[in-house]
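Chemist: missing the sequence, but the structure's below:
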């Protein structure tokens, strides 16, 4: 069960909006045809209706059908309604859905205060419609009356949701009136994590750190760039600041291909935490290095910038096209190979290997809030088995004295600390080389007692400072004796 960790609605009461519809705590509300409903002329949807409908559809597809946002937003095979929207409306859909996923637990708790009973499951998209409208009223720069009106229209357009049209109107009108008070309700899990994930994170990191992680997840992350050289210079030119071990963090938004330095290949987009594992390999001038599970190519570019003769391997030919295009734009070169690492064998051993193993990606929820709803505990188990296989195979590709950095963008111990502990117990010819604060920009809080790198969303001011935080990453540096 993927129940959000926020408060749950209360017990049912008598219907008011149609047969089987739940009552509202706010007393008599607007009727289905009253104020706040409808904004378009007969037979023609109101402006903005299509975007809200798509947002409710995609939100429901992620939470209930476990579709990824990447799949829904794909310009060739994604949600048909999304593909039909104008660019500005696509941006609005993305903003609404991302905020609704980040705030899911909080929205559940707030709506529970406005409902006597849970909304029955077989009511079309009523809950999704309410979440889409509520997040606009509470957290986005959208006029309250527009959010209410379009939500009522949306309920009226859905056969199963239509009996709840009056309820949607009444609940959202009250929410708009009392939003200053209601927005202070957070519930027990403001990030809206599934129960299984919230439970394991609380156990792994402790209650205080868990709450800090949740606060960090509520904030839209800043844009981080990895630069080929002169981080301070690029920060000044782009109006950003240098963070971590040399990433440039920007507050500006917009299409990155319009930013200074994009066309000339001065930098690439990469979360500051994601840039740290490659830095642990140090100066690679004249050395033979491998980037395994390489797509989309940010770490490949780092290894090339650090002076390596790079072989980039990934199982997906489609994703490797992005590696090629990124390297071309950046003016960097690498040997790019499409292969399954489980059957691949290199021609000769490497001085350095970066294994960014396939993982549950639970550390990337700041940027990909759908991850909470598209992953299951069984996925962690399955992926951990693959990681163990890849790690044991690829570490043998090192030259004597060579170094391998294993990393995952996962918050789960099974995909990080447990993997390395098991490997070291089985392979006496491999030694752990602890990470030092100076190698990662002085971020001592990101180094575990064992010497592993473990970044969390609440690190670097996540949840407490404007434009703070890091993706959740694990990395360990191993040397072949």
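Modeler: The structure has been received and is ready for your questions. These numbers were taken from a predicted model, which means no experiment stands behind them.
Chemist: Only C-alpha atoms from now on, for both contacts and neighbour counts.
Modeler: Will do.
Chemist: Residue 358 contacts residue 385, doesn't it?
Modeler: No - contact between residue 358 and residue 385 fails when scored by CA atoms under 8 Å: they sit 10.5 Å apart.
Chemist: Between these two, which has more neighbouring residues?
Modeler: Using other CA atoms under 10 Å as the criterion, residue 358 and residue 385 rank with residue 358 on top: 18 against 13.
Chemist: let's bring in a second model and compare:
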């Protein structure tokens, strides 16, 4: 007899193995077909299980620790972690335990540990949701937590971890009227103008999707474009444009937009959203460094970065990465800033931003750029926009956003942004 839910659980286990053991990102796995063999319901269940396990992995490990004398192989450990997540969310013990015992037993290298898996998960079932609630807040892996504490302090990092554990609500950017959009979808208008939904079903089933009245975009990610103010008629380059939320904002604001990204697959999504929303932009598939058309009034550079500001939506990131590639990213950001400045007309503006929590990818980059370019100035007046707390403005003239901000509203992504004005010599 086929066990209900086994396929979804096996796939969730496979996702964890690929992320934790192989260092692959969830988006990469899903994009390459890891869920393709499942039906819609099982696809959603598998991804949800894996995401919840990653979000609570540190707490799950603490819960398992009293029942394991020696850490088992990762194949077994990941089955136990998934079991903890399900049992502590109130799932029936019989089905959960049997499923993960079978997953362990199917692997020749770990089949001898099916008895351990059964015994440990039975004990976890006895503790259940009450035992889960007693455990401490999950901590960020040490390789990332240490630099975050050095940058923001322990209290702030605890707030960030609270936001990461809670996950992210759905934020939408309205093409025209955020108040009307909030009424239509049952959301709330945030202080900066984004519309937030705490509970939602299938995104494409929400009112206004088919008619292109909005697009999904975290509230923090929607702010860089707003720093440019009225863009009507301006020639604006969106460099590293995918997934395209900022391109849509600029087009909706009346700018003449050119969107550049090197990924044909991701640019196809941008083009699909432009078509859905009825907005116009020129799209170019090109490496940012090879794009040399100049004379823009403004360049928006959302530079490739560590993406550490997006962990509440992508909890796989601190387990798939270890920080070893960050040095190369930081060097790339520096050269991208220098290249982007060559594409501006005199007096033009560069909006530099990254979805990172690391100062080396934000505040330090702008400090260094101001030193390299004597005629460059940070435009502090651009930061005076609705909903921005003056406390978020940094010494060098940027805007620092963190997940622990707006705790009563559901937080936001970590982001850094600054408007740099390229004055003539």
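Modeler: Received the coordinates, thanks. For clarity, every value in this text was computed on a predicted model and none was experimentally measured.
Chemist: Drop the TM-score for these two in here.
Modeler: These two chains, once laid on top of each other, score a TM-score of 0.95 by TM-score structural alignment, normalised by the length of structure 2; 423 aligned residues with a CA RMSD of 1.7 Å.
Chemist: so what's in contact with residue 358 and residue 385 of structure 1 at the same time?
Modeler: Contact criterion CA atoms under 8 Å, 6 or more residues apart in numbering; residues shared by residue 358 of structure 1 and residue 385: none found.
Chemist: how many neighbours does residue 314 of structure 2 have?
Modeler: For residue 314 of structure 2, the neighbour count with other CA under 10 Å is 20.
Chemist: From residue 168 of structure 2, how far out is it?
Modeler: Using CA to CA, to the nearest Å, residue 314 of structure 2 is found at 9 Å from residue 168 of structure 2.
Chemist: Pull the contacting residues for residue 190 of structure 1.
Modeler: By CA under 8 Å, 6+ apart, residue 190 of structure 1 lies in contact with 5-6, 102-106, 214-215, 218.
Chemist: Per the alignment, name the residue of structure 2 opposite it.
Modeler: Alignment note (TM-score structural alignment): residue 190 of structure 1 maps to residue 138 of structure 2.
Chemist: What of residue 210 of structure 1?
Modeler: Using TM-score structural alignment, the equivalent of residue 210 of structure 1 in structure 2 is residue 157.
Chemist: same check, this time on residue 48 of structure 1
Modeler: The pairwise alignment with structure 2 assigns residue 48 of structure 1 to residue 5, based on TM-score structural alignment.
Chemist: Once you drop chain neighbours, what's closest to that match?
Modeler: residue 42 (7.5 Å; CA to CA, 6 or more residues apart in numbering).
Chemist: My reading is that that neighbour is in a helix; is that accurate?
Modeler: Yes - judged by DSSP: H, G, I helix; E, B strand; the rest coil, residue 42 of structure 2 forms part of a helix.
Chemist: Translate it into the numbering of structure 1.
Modeler: For residue 42 of structure 2, the aligned residue in structure 1 is residue 89 (criterion: TM-score structural alignment).
Chemist: residues near its match, how many?
Modeler: 17.
Chemist: pretty sure it contacts residue 51?
Modeler: Yes - applying CA under 8 Å, one finds residue 89 of structure 1 in contact with residue 51, separated by 5.9 Å.
Chemist: Longest helix in structure 1, please.
Modeler: Using DSSP state H to assign secondary structure, the helix with the most residues in structure 1 is helix 195-217.
Chemist: Can you tell me the element the closest residue to residue 319 of structure 2 other than its chain neighbours falls in?
Modeler: Spatially, and ignoring its direct neighbours in sequence, residue 319 of structure 2 is nearest to residue 20 (5.6 Å; CA to CA, 6+ apart). Counting by DSSP states H and E, the element that carries residue 20 of structure 2 is helix 6-22.
Chemist: buried residues in that helix?
Modeler: 6-20 (16 or more other CA atoms under 10 Å).
Chemist: what's the closest of those to residue 422 of structure 2?
Modeler: Nearest to residue 422 of structure 2 among the buried residues of helix 6-22 of structure 2 is residue 19, at 42.0 Å by CA to CA.
Chemist: give the contact list for the closest one.
Modeler: Residue 19 of structure 2 neighbours (CA under 8 Å, 6+ apart): 25-26, 316, 319-320.
Chemist: Distance of residue 245 of structure 2 relative to residue 269 of structure 2?
Modeler: Distance from residue 245 of structure 2 to residue 269 of structure 2, by CA to CA: 10 Å.
Chemist: more neighbours, those two?
Modeler: More neighbours surround residue 245 than the other of residue 245 of structure 2 and residue 269, with 22 against 14 (other CA under 10 Å).
Chemist: contacting residues for whatever residue of structure 1 lines up with that one?
Modeler: The alignment partner of residue 245 of structure 2 in structure 1, by TM-score structural alignment, is residue 298. Residue 298 of structure 1 sits next to 268-270 when contact means CA under 8 Å, 6+ apart.
Chemist: export those residues to a markdown table and tack on distance to residue 204 of structure 1?
Modeler: Converted to a markdown table, these look like this (distance: CA to CA, whole Å):
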| residue | distance to residue 204 of structure 1 |
| --- | --- |
| 268 | 33 |
| 269 | 30 |
| 270 | 27 |
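Chemist: rewinding a little: the residue nearest to residue 5 of structure 2 touches residue 8, doesn't it?
Modeler: Yes - the pair residue 42 of structure 2 / residue 8 is scored as a contact, 5.1 Å apart, by CA under 8 Å.
Chemist: All the strands of the stretch 351-481 of structure 1, in order from the start?
Modeler: 398-408, 430-432, 453-455, 473-480 (DSSP state E, counting those that start in this stretch).
Chemist: how big is the offset of the last one relative to structure 2?
Modeler: I take that to be strand 473-480 of structure 1. Compared with structure 2 after fitting, strand 473-480 of structure 1 has a mean deviation of 0.7 Å; criterion: mean CA distance after the TM-score superposition for structure 1.
Chemist: Against which helices or strands is that strand packed?
Modeler: Using 3 or more CA pairs under 8 Å, 6 or more residues apart in numbering; DSSP states H and E as the contact test, the elements touching strand 473-480 of structure 1 are strand 398-408, strand 430-432, strand 453-455.
Chemist: what's the answer for the second one, then?
Modeler: Other elements packing on strand 430-432 of structure 1 under the criterion 3+ CA pairs under 8 Å, 6+ apart are helix 417-426, strand 473-480.
Chemist: I'd like to know which of those lies nearest to residue 73 of structure 1.
Modeler: strand 473-480 (25.3 Å).
Chemist: In the stretch 251-400 of structure 2, mark out all the helices, start to finish.
Modeler: Using DSSP state H, counting those that start in this stretch, the helices of the stretch 251-400 of structure 2 run over 264-277, 317-320, 326-341, 363-372.
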